Every structure is written in structure tokens, then in C-alpha cells.
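Visitor: Sequence and predicted model, in that order:
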Amino acid sequence: MEHYNCAHCDTSLAGKRYVLRLDQPTCLPCYDSKFADACEACAKPIGTDFKDLSYKGRHWHEQCFNCWNCKASLANQQFVGKDEGLYCPDCYDNLFAQRCDKCNKTFKHGQQKFEYNGKRFHSPCFLCFFCQKPIGNNNFVPRDDDALCCMICYNEKFARKCGKCHDVLNHGGVTFKDEAFHRECFLCTKCNTELAHIKFATKNDIPYCPDCYVKQFSKVCMKCERPIAGLGTAMKYVGFEDKQWHADCFSCTVCNKNLVTQGFLIANGDIACPDCARTM
């Protein structure tokens, strides 16, 4: 041991503390002056007699490892790095954390945050404007002035409702006379046939399917007893007093001669050409 010397200053290390660095014995003064890291706070070497606290390649004495704002010790405590500075959680939140656009309080680490239209809210601050209940992760509808409306309030106050069943119209529907209906609720007044995908007719603002409309309201030919006009079609017909005929059906009862644009007579309730009428 009398020949065991410091590799840098050749001082004998017999009976002395030393540091073995890269397999070379180094006395404490040489280690402190040549190899010890400088403290980020006080710029003094962090010698072997001090605890070295490091973060991202930077070093501090234990007593120098403090919050840059409040100077509280960060040794054995949680901290947050921001740019070149180190901060305790409270100082970091007060200085840098985002704030709720309603209560103006900061968001704590790990605290749930909701964002809408460029604004941020705590969960208890993200409320329906009408019922004042938290919206959370549920659907909502924005109203005027960024007022948010939960779906329950929207359905109660603003959603269009079916004119028949009065339930909310969630997916399309049929509009008739400024009133909305579910497709399955928009029915023929007479037979309840669904009208959403077919042509329909109205009478006094009441909807009917084609068959019911014809049966209810079309004129009936006195000869064939069929409707004179179907829905969406036009037929020539002849009317006399309270009776009607298809143009093709307006013929002499005896000789079957068509009498459209011809003279005719009524004999025993039937129509006839003048020649046949004399024989009846």
C-alpha cells in the first residue's frame, strides 16, 4: 500500500479514501477538481461528500435541488420540468397548466378535461345549459351563444316530433302540411297503408292511398261502374245532370253507337240515339 498512489497527482493513498475511476485510483481532491459534476444551481462541484441529484444529464446538490418558483426542495418529491426549469406540481399548475374556461381554475395532473369549440372545461363545469347537469361523454347539441344542450333537454324542448305518435324524429321522416311524421306513421287515413314510398292524394288536407282516394271521391261511370278518373290520370267523360260516363262508355243502350258529340235522348233512365229512342 505504501506504493499505491493517485493516478493523477501521485499522492499516496495509503489509509486514505479514494475513488476508483476507469480502473485508476483517484484521490478525493483530484476527483472533485477534475471529474465532479458542477451543480446547475450554485455552479460548485458536487464532490464525493455530497449527494448528486441528476435529471436529463444535469446535476444538483441535494440542497440545491429546489423548485424554481417557490424554492421548496424537490428531493424525494414529485416535480415537473418546463424548458430549463424544475417546478413542484402546484407551482407548475399555477404558472403553466391550462385553465378551465368556465371556473378559471387549473387542470390538475391526470384530471379529466373536456374540449369543445376551442375551449376547455372540468367535468363538473361541462354542463347542459338548460338542466345544469354534467354532459360528460354523452352526446349534446350546441345552441345559440355556445350554449350546450344535452340530448334529453334537446328532445324535450327542440327536437321535431312525429305528428302521429309524438315521439322524437331521430332519422329522417316525412313532412306533410308543415308537420313531420315517422315513415311508418304516415298512413292512409282509410286503410292505414304506408304512404312514404308511394304517390298519394289528399282531400281536405287528409292523405289517402290511390285506391282509397279513388273509391272515396272519384266519379263512377253509369255504364261500367268503374271510377272515371284514377290518381294521377285524366280521362274524358260526359256528364249529364247528376250522372257521368267514360267517353268510351257513353253509347246508345240499344245499338251501342258512341254518342259523344252526338245528340241523345234519355229513355227509361237509359241513354239512346234518336233513332233507337223511337223504338223504345
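Guide: That came through fine.

Visitor: make it CA atoms for all contacts and neighbour counts henceforth
Guide: OK.

Visitor: What count of nearby residues applies to residue 57?
Guide: 6 (other Cα atoms under 10 Å).

Visitor: now the strands: where do they sit in the stretch 151-280 of the chain?
Guide: Using DSSP state E, counting those that start in this stretch, the strands of the stretch 151-280 of the chain run over residues 174-176, 179-181, 201-203, 206-208, 237-240, 243-246, 265-267, 270-272.

Visitor: Show me the one of these that comes nearest residue 60.
Guide: Closest of the strands of the stretch 151-280 of the chain to residue 60 is strand 179-181, at 72.9 Å (criterion: Cα to Cα).

Visitor: Show me what counts as buried in the closest one.
Guide: Buried residues in strand 179-181, counted by 16 or more other Cα atoms under 10 Å: 180, 181.

Visitor: helices and strands around it, which ones?
Guide: Packed against strand 179-181 by the contact rule (3 or more Cα pairs under 8 Å, 6 or more residues apart in numbering; DSSP states H and E) you find strand 174-176.

Visitor: May I see the buried residues of the strand it packs on?
Guide: Those would be residue 174, for strand 174-176 by 16+ other Cα under 10 Å.

Visitor: so what does that strand touch, helix or strand wise?
Guide: Partner elements for strand 174-176 (3+ Cα pairs under 8 Å, 6+ apart): strand 179-181.

Visitor: alright, now check it against this:
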Amino acid sequence: MKKNCTSCKCPREAHDVCHEEWVSVRSRLGLKGDESNGPIGVDPRERGLAWAPPGLPSHKVEEYFSMLPEIAVPRLGTPGERHRDRQLVIQLPKQDLARAYCRHLDPKHASSADDFMAARNEIALDIGSVQEVPERDLECGVCESSLKYGSLAVSASKLFLLYHPTCFRCTDCKELLVDLAYCVHDDMLFCERHYAEQLKPRCAACDELIFSGEYTKAMNKDWHSGHFCCWQCDESLTGQRYVLRDEHPYCIKCYESVFANGCEECNKIIGIDSKDLSYKDKHWHEACFLCNRCRVSLVDKQFGSKVDKIYCGNCYDSQFASRCDGCGEIFRAGTKKMEYKTRQWHEKCFCCVVCKNPIGTKSFIPREQEIYCAGCYEDKFATRCVKCNKIITSGGVTYKNEPWHRDCFTCSNCNNSLAGQRFTSRDDKPYCADCFGELFAKRCTACSKPITGIGGTRFISFEDRHWHNDCFICAGCKTSLVGRGFITDADDIICPECAKMKLM
């Protein structure tokens, strides 16, 4: 009864099936005459083709097929041959062409079928031919663009028109017309299947045309009375309740046995007349959706689950609920949690320990057992400059174990930056070398410049007077007196030799 495979349920035309009786379209259509490939009657199979347009020499046959997509070229043993076989079944269903193949035609409607087939064969059905375009300025019967003079075109004698080979298609299914077989309706081209469906309904089950006045319409399709059947068991659904699944109808019994879910509580099928309540791939009858402990109905109520069992809010809380690290209260079923590592809070309790503002989805910083928002953490723990008290974000300077901004670490006298420079300190204040020398250093008795001692400079002291090492020289002969004996002469110092000379 069905047009589908009884094993895999897929359409008959989806299988790679081929019968010798289908090979010749003329014989399939019941047309008489020769379908040889040329004047000498060459068999297309001798050229490696399942079919070729008749009447063409070999090089023209190849030219014609070069104008078509590869899938439409029926070379033996290729996808093109299998595509042709399927299109023969689809476009030229045998039950449309001869009453002998109509298995479900009521005898009282046989004359209607004969009349339909005879009228179609006489008025609409024909096979196109391939020929060279005989004139210039001719247009394609479909796209209306020009046909190249001398090129190959398909002729449809029923319409007295020529077509590009790739335009010779069914108006309905848009497929190339297999072996050039076509029907004409309202001056348009159709494959035989879709021509027939312009005039007669077709049964979606057996794929035969319906010639009776009474038939079933369901799922936007037509069916012989009695052919609208369950996809699983083939029982008639006419006048019966059915369920649609994946575009196929099922009787109630088959649908429930194949697709209905089992109840977790009572282990019975949840039929189509029962409400199916589901949670985490588990299903319940509405009446079976109960708390596992107190047996109260959970329909439209908050509930929790634990170890594949469901519980009302109170029972879940009393047995399993964890507690908030902020307020110590339990988390009620359905309450939103904020979690961090092994700790958890109510959303309103997950707040900064300083400002008490909820953290929510904002960034935060944990410290020991407390949570801080970024602003409060900076205020409390970030490194601050000892001079300006502002936070040091990068590039600070440490002096006497205290942090400074580089720009804040300056000479206490001239305010020039000391970062990377020589400096010293006085009374815990930093000074650059120049300011320290000017303000606090001893001065050389000889040159009057400061003796800073920075960088390892050595100096000489005598009776509250001080000299740079280089300035500690004899006032007479100018030789260095460092490490030598010397004699004072008023404000001068002289070497012993110059002193003798002065006494003589």
C-alpha cells in the first residue's frame, strides 16, 4: 500500500533500483516507434550511456551532454545513471501511465482512469527532440534569451518552441525533464507526475492518482479512503485520532509504544492524554510529580533534586541545604547562590566587607576570609606614597623601607628628582649632592668649596680647619702634604723644607 520501503521507511525512489523495463522511456510511456540513436540504430549503451537523445551523431551527443550538469549525464556506472533511474521513477510513475500498474484503482473508476490517460497521451504527453537552432533571432521558450544559431536546443513540438538544454525543466519540481519526456498544461512544461497533479489528487500513501470523488485530506495531503494509515502498523487512521511525529501520522497505540515517556514514579507510560512533566531527562505524570519525602505535589512549586530524587523546598532544605557564609542561613530551594572556591553566599550577602555594597558580577579581591570590592581593597591595602599619600600603581622608589612615587622622591631643598641620582640625607630628609654640600658640608680652607664626602672623597682636618686631599698642599712649593709632616705659618701650612728656607 505504501510508496515507502517497509524495512527502512525511506521513499522507493531513494533506493538505487533499476529494471530493464524502465530503460526505454518510449516503452514506459506506451509510445510506439524507434528510439535508436541515429539512422543506423546505434545502442547508447555501446557508447557507455544509459540513454542519449535519438537521431544525433556521436559528436553531437557529446556536445549535448556537455551543456548539462554532470549529474544529468547518464554514463553507465556513474551517479548520473543512478540519478536518471530515480528521476524515471519520480517523473514518470508507472501507475500514472498504465492502468495495469494501478493496484488500488476501484473497478468502478477504471473508465475515468482510462479517459484521463487517453486524453493526456493525446493532448499533453510528448518526447522532445534535440536539434540545431535553424534560424537566427530565436528565443528560448522559458528564459526568453536568445538561442545561438547552429547550437543544440530541445524542441517541444506540442508548443512549437525551442529551449536551451538546461531550461527544459518541469515548472513544478524544476528538475531537468528525464529523457526529454514532458507534458503541456497551460502552455507550460511539466513532468508527467506534476502534470497529473495539476488535474487529479495523488494519494500520499500509495502514490497513485485518486479517481474517486471521495477521499481523505489530512496533513495537507490527499489520501485514498483507508490509505491514511499509521506509519508504524499500517492501520487506517480515517476517522481515528492520530499523532503527527516527524511529519508522519501514528495511531495512539503505536505513538505511545514508540515515543511516549515512562513515569519515574509509577513506571507506566505517560499517554498522550496525560500531562508529561519533565526535569533533567526524567518524566512524570502530573499526579506522580511528588516530593520523595512528604509526598506533597510539586506541580507549580519550587523543588530541589538530590541523587535522582525530587523534594519540596522544605524537605530539601531540612536534609540537604547548605548555609550562607555571610549570614549563616540556609539556601532555600531555588535561591540564587554566589560561589567562590569552597565558599557560598546569598546574592545579597555577597558584599564588600568595608562598604557593604553587593559585589554581584563585579570584580572582587579575597583577602584571608574576607571579600573586598576593588575600590575598598585599594583604599585599605594598596601601597601609598609617604609624601603624597596616593596609591603607587607602578614604578615606585623605596627609601628607608618606605614607598615613594618616583616624581615625589625629590631633594628636600631644590625639589629636583633624586630617582637614579646620587643623594644623601640629613635629619631623615634626602638631599641631592649639590644641596647637601651647600647646606651642611665642611668647606675646604684652601678652595672654599664644600667637602661632601659623597663618592668616597677624602679630606684632612686640623685645628678646626679642613682641606680636600688635593687642596692640602704646601703654601710655598705647592707639593702635597698628605701623609707628611707640616708646619703652620699663620693661616698657611708649609712643608718642613719651605719652613727651613723661611728661617734662613
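Guide: In hand now; what should we look at? Here the structure is a predicted model, which is why all the values come from computation and not from measurement.

Visitor: Got a TM-score for the two of them?
Guide: Superposed pair, TM-score by TM-score structural alignment, normalised by the length of the first structure: 0.66. Supporting alignment: 252 aligned residues with a Cα RMSD of 4.3 Å.

Visitor: sorry, back to before: of the strands of the stretch 151-280 of the first structure, which approaches residue 150 of the first structure most closely?
Guide: When the strands of the stretch 151-280 of the first structure are compared (using Cα to Cα), the closest one is strand 179-181, at 22.3 Å.

Visitor: Against the second structure, what's the mean shift for the closest one, could you check?
Guide: Aligned to the second structure and superposed, strand 179-181 of the first structure gives a mean residue distance of 3.5 Å (mean Cα distance after the TM-score superposition for the first structure).

Visitor: Next, the contact list for residue 74 of the first structure, please.
Guide: 65, 66, 67, 88 (Cα atoms under 8 Å, 6 or more residues apart in numbering).

Visitor: Quick check: the first one vs residue 79 of the first structure, distance?
Guide: Per Cα to Cα, to the nearest Å, residue 65 of the first structure is found 10 Å from residue 79 of the first structure.

Visitor: Could you do the second one as well?
Guide: Distance, residue 66 of the first structure to residue 79 of the first structure, using Cα to Cα: 9 Å.

Visitor: Could you do the third one as well?
Guide: Residue 67 of the first structure is 8 Å from residue 79 of the first structure, where distance means Cα to Cα.

Visitor: ditto for the last one
Guide: The spacing between residue 88 of the first structure and residue 79 of the first structure, counted by Cα to Cα, is 5 Å.

Visitor: Check the contact lists of these two and give me the overlap.
Guide: residue 67.

Visitor: more neighbours, the two?
Guide: Each of residue 88 of the first structure and residue 79 has its neighbours counted (other Cα under 10 Å); residue 88 has more, 21 against 18.

Visitor: Which secondary structure elements does the helix or strand harbouring residue 304 of the second structure sit against?
Guide: Counting by DSSP states H and E, the element that carries residue 304 of the second structure is strand 303-306. For strand 303-306 of the second structure, the elements it packs on are strand 309-312, helix 313-320, judged by 3+ Cα pairs under 8 Å, 6+ apart.

Visitor: Comparing it with the first structure, how large is the average distance?
Guide: Relative to the first structure, strand 303-306 of the second structure is 6.7 Å off (mean Cα distance after the TM-score superposition for the first structure).

Visitor: quick one on the thing from earlier: just put the strands of the stretch 151-280 of the first structure in TSV and tack on distance to residue 127 of the first structure.
Guide: Listed next are those as TSV, based on distance: least, Cα to Cα, whole Å:
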stretch	distance to residue 127 of the first structure
strand 174-176	33
strand 179-181	30
strand 201-203	46
strand 206-208	43
strand 237-240	68
strand 243-246	69
strand 265-267	82
strand 270-272	80
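
Visitor: so which of those strands comes closest to residue 167 of the first structure?
Guide: Judging the strands of the stretch 151-280 of the first structure by Cα to Cα, what sits closest to residue 167 of the first structure is strand 179-181, at 9.2 Å.

Visitor: what's next to that closest one, contact-wise?
Guide: So strand 179-181 of the first structure is contacted by 160, 161, 162, 163, 164, 169, 173, 174, 175 (Cα under 8 Å, 6+ apart).

Visitor: can you count the residues close to residue 336 of the second structure?
Guide: The burial count for residue 336 of the second structure: 12, using other Cα under 10 Å.

Visitor: Tell me which residues touch it, please.
Guide: 346, 347.

Visitor: how much space between the spatially closest residue to residue 67 of the first structure that is not a sequence neighbour and residue 107 of the first structure?
Guide: Among residues not flanking residue 67 of the first structure along the chain, residue 87 sits closest, at 4.5 Å (Cα to Cα, 6 or more residues apart in numbering). Residue 87 of the first structure sits 16 Å away from residue 107 of the first structure, going by Cα to Cα.
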